[in-house]
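Participant: Here is my input; please provide its structure:
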Amino acid sequence: MNLVQSIDWLAIAAPTVLAVAAVVVLLVDAFLPRPLLPATLTLLAVLAAAVPTWVLWGDPAQSTFCTGDALEGPELCSFSTDAFTLVVWGIVLFGTAVVTLIGTAAVADGRTPAGEWHFLLLCSAAGAVTLAASRDLVTLLVALEVVSLPAFALAGLRRGDPRAAEAAVKFFLVSVVATAITLMGISLLYGVTGSVFLDGIAAGVATGSEPWSVLVVGALLTVVGLAFKVAAVPFHMWVPDTYVGAPVAVAAYLSVVSKAAGFVGLMLVLGRGLPGLADTWAPVVAILAALTMTAGNVLALRQTHAVRLLAWSSVAQAGYILVPFGAVTPDDVGPALSGSLGYLAVYAIVNLTAFAVAAVVGTRHPAQRLADYRGLVKEEPGAGWPLAFALVALAGLPPGVIGLLAKVLVFDAASRVTWLVVVMAVNVAIGLVYYAAWLRELFRPAAEPGDSTYDVPNGVGVAIGMTFVAGVLFSVLPGWLLDPVLAALG
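Facilitator: The predicted model follows:
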């Protein structure tokens, strides 16, 4: 056996670039304090990380940090850049770039330190990128915590804001519990199968590792721990207060990039490590999906605060993404979960649009009431029309065709579980009510017709443009987005 560990530097280039850039941003801000310099460096770092992602797309399935020998058995690797990894990298990098632009509004008020903000954002993004390439439980758990720990600080970074501090504490306490439960679950999986590698665990399950009951408990504990990360009911109560208390840009990051990291963890652990136990964990996840989408939609009906409505909507959307998990069989785990990955990609684009517009409205209406959005289409069409499109897409209606197709993907993946399809159909109908209520406000006459200007920060305007154009483009040409996404797991 070769005792010298070889490293594929191209494979690890993206997370390395983000990690190094995080340190550079912090140092540059300390010696050259300029308001826009950290944001510029962060965007350049994201673009630099996109380069190896693009290069690897032509030659995926590269692995590094491997153990084993071809003569002794199959090689097991801790880090792999297959098509699934690269699709997730695209989602994470796009989301990070948009959140960086939205964050220019938070930094501009002087209460959020620019250097620390972008340092934490890049650290968390580096963790999300590493997580997508993780192929063993140790790397996966460490990467998941690298995503979460900076996010705690981001939520409470705004000076003199007790709501932000409360949001950070709630998020921290819930995440600590989730990590402890996840760690217990993966320790049981390792104890039974004798491997921390996902492929090794899958092989152990296939050969009937004993004791079987311990293996099942380990799998279920892992599911519960990751359910905290994706805000699945009943592990969701931190979401509304955290989203409302944190700056809008942080809420956008938690709703897309951080949530995507949790779902990627589920896809890897369940889809790659435990497909042989699908008959055991799928019914549990199906129940979680039904509870999550129902609670999210029903509680969203009562909301008059825009960001809190988006928080409960985010919970409901997490339920939709969980639906394919609840309908898999041991023989079709990959193709079934491709529906979840497709929905996640679409959700990232349209949800970021909604949060970007919320950041604009928040510059004039910090209370973020739904009534504050009255007449937005006429007063600020550059923000009103993108928000209208995002709400229609989240509801799954034309002209938000990409949102409709995402829901069709999930319905198709869950077609074998009739009761779950019915629950989702009912919830989609419930969701139409509160999305339509918000949409109506956008087209109503403005309450203050004399004041028809909004202070749209340049960065936030670019973020709205990026996400809106992407949403419209993929609604016209959905294959450009969905074909590579579905192929990654199919």
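Participant: Only C-alpha atoms from now on, for both contacts and neighbour counts.
Facilitator: Noted.
Participant: what's the span of stretch 49-63 from first residue to last?
Facilitator: 18 Å (CA to CA, to the nearest Å).
Participant: Contact partners for the closest residue to residue 60 other than its chain neighbours?
Facilitator: Counting by CA to CA, 6 or more residues apart in numbering, residue 60 lies nearest to residue 82, which is 4.8 Å off, once chain neighbours are set aside. By CA atoms under 8 Å, 6 or more residues apart in numbering, the contact list for residue 82 reads 60-62, 133, 488.
Participant: to compare against the first, here's another:
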Amino acid sequence: MPSLVQSVDWVALTPVVIPAALALAVLVADLFLPPARKALLGWLTAAGLLAAGLTLIPLRDGHRSTFCQTPGASCSYAADHFALVIQALVLGGALLTALLSLATGTTDATDELPGGEYWFLLLSSAAGGALLPASRDLITLVVALEVTTLPAFALVALRRGDRLASEAALKFFLSSVVATAVSLLGISFVYAATGTVNLAGVAHGLTTAPGQLEHLAKAGVALTLVGFAFKLAAAPFHFWVPDTYAGAPLPVAAYLSVVGKSAGFSGLILLTVIAFRPYDDVWGPALGVLAALTMTVGNVGALRQRPGADRSAVRLLAWSSIGQAGYLLVPMAAAASAADPAHEIGTTVAYALMYGVVNLGAFAVAALVTRGAPRGRLTDYRGLYARRPAAALALAFFLLCLAGLPPGVIGLFAKVAVFSSAVGAQHGWLAVIMAVNVVIALVYYVRWTALLFTRTEADAAPAGLAPAAEGPSATGPAAVQGPAAAAGTPVALAVAIALTAVAGIALSGAPQLVLRYAQGTLL
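Facilitator: All right, here's what the predicted structure looks like:
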């Protein structure tokens, strides 16, 4: 019988405990701070997330666990290499989201967003996202996933009186509730068939389950995976993503595109590679089909977002994130038939880290552009290099990384690693589909990049003859030539762009280091 008295490894838990404790502290402090000082809550949030990220350094050996039924076995929390990389991505993404929120005035009085509640929800979601990759039983996994997503509903809808935000939050809420219900039903079937919630115990139970429970176990596995496919916005369960990203405040859209997706993928990895490993002949092909469908739907949807059609840049990034999710699923499908699944999972984690860094950088530049052009259309990026050379060069680098073109070496390396996973697992059909989708993605990424260096009519006109914006509705290329475009860049926003650019360049310099570390002690 396991001991009821356990020693808790608080060092291993610090990346989760710090954001959770700070969330409560911020909510209480909001009651006593005068309105003029509420901006301090944002900087306190950023400092707390930075501190939580720094606590990962003592854990870099990746061999700590706690909440174990027996010493060193059947643990509910494990701080291995896989968990640490995802936690770094979650906490780093939340930190950059906080900087974007500070820079864009997301929580000021003009947007009617209550600052205390905003920072509380962001920290709570980050705590759940940090807990999820370290979860090693079904109960902790589901609780962590819901703690990550439930505050996100409110973050999307927190802007009062905004019809688009309310509609986006409603779509997000309904899809997530359905996903949770399906997942819980599947998990209950799995528990009934195996008698345990520990992930390793579930794998053992699935191999030894009596014949009469085999069909129940298979149904549970299928329902659980379908529920997580909803959470990940894998096609055909992606319908909520474009409207949710476009209706949410821009920092929240950035957070959902990286942190929410990374947390969901980490949960799916834990379920498939550890708990449902005995059924790899079932979930492997299923994930392969989902990967092909998701990347195709996402890239075709992004291809339709043309500058001439007055499309939103955030909506293009939303469709792009769906396509990137398809790439992330490829190594997971390959892991089903791989002799060393940890190698394939390391590829997924490395790709997620690359995507997270450069996608957050793209959102940071988008936040800068929307300061002068609130509608955030693709046409507002025309000639950005003439107005803000550094921002244009940074965005071009981020887009080329996402496309997998030099000088975005990290993007090219990640795509080659994913492609190699498909080929190595004898999934030639999936490799072909991925190659076609990479070519499709090149079109809209390069098209956006070229737009940054395209001269506008104002740039081409002789000095003193540049056309002026007419009327209060001018928000196009001419409008961004005005004072709003020339205003200085907020410190927080400049830091966010600089951090993502430096991280992208560093990863491009040594991409194999992340891959080797990610292929750690998951199994």
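Participant: The residue nearest to residue 60 of the first structure and residue 375 of the first structure: what is the separation?
Facilitator: For residue 82 of the first structure, the distance to residue 375 of the first structure - CA to CA - is 46 Å.
Participant: next one: residue 425 of the first structure
Facilitator: 31 Å.
Participant: same question, residue 398 of the first structure
Facilitator: 22 Å.
Participant: Looking only at neighbour counts, state which of those two leads.
Facilitator: residue 375 (22 against 14; other CA atoms under 10 Å).
Participant: Could you check which residue of the second structure pairs with the more buried one?
Facilitator: Under the alignment (TM-score structural alignment), residue 375 of the first structure maps onto residue 383 of the second structure.
Participant: Verify the stated contact: its match with residue 450.
Facilitator: No - Residue 383 of the second structure is beyond contact range of residue 450, at 9.2 Å (criterion: CA atoms under 8 Å).
Participant: which among the contacts of residue 82 of the first structure gets closest to residue 198 of the first structure?
Facilitator: residue 133 (11.7 Å; CA to CA).
Participant: Number of residues surrounding residue 431 of the second structure?
Facilitator: By other CA under 10 Å, neighbour count at residue 431 of the second structure equals 21.
Participant: In the first structure, what sits opposite it in the alignment?
Facilitator: So, by TM-score structural alignment, residue 431 of the second structure is matched to residue 421.
Participant: again with residue 443 of the second structure
Facilitator: Matched across to the first structure, residue 443 of the second structure falls on residue 433, judged by TM-score structural alignment.
Participant: Pull out the buried positions in whichever strand or helix holds residue 189 of the second structure.
Facilitator: If you go by DSSP states H and E, residue 189 of the second structure is part of helix 163-194. Going by neighbour count (16 or more other CA atoms under 10 Å), the buried part of helix 163-194 of the second structure is 164-173, 175-177, 179-180, 182-191, 193-194.
Participant: Just give me the mean distance for the next helix or strand after it relative to the first structure.
Facilitator: Toward the C-terminal end, the helix or strand that comes next after helix 163-194 of the second structure (DSSP H and E) is helix 199-208. Superposing on the first structure and averaging over aligned pairs (mean CA distance after the TM-score superposition for the first structure), helix 199-208 of the second structure comes out at 1.4 Å.
Participant: can you give me the offset of whatever helix or strand residue 94 of the second structure lives in from its chain's centre?
Facilitator: Following DSSP H and E, the helix or strand that holds residue 94 of the second structure is helix 81-104. The chain centre lies 9 Å from the centre of helix 81-104 of the second structure; the measure is CA atoms, centre = their mean, to the nearest Å.
Participant: Contact partners for the most centrally placed residue in the first structure?
Facilitator: With distances taken as CA atoms, centre = their mean, the first structure has residue 260 as the residue nearest its mean C-alpha position (2.4 Å). Neighbour list for residue 260 of the first structure: 92, 230, 344 [criterion: CA under 8 Å, 6+ apart].
Participant: If you rank these by neighbours, which is first?
Facilitator: Neighbour-wise, those (other CA under 10 Å) top out at residue 230, 29 neighbours.
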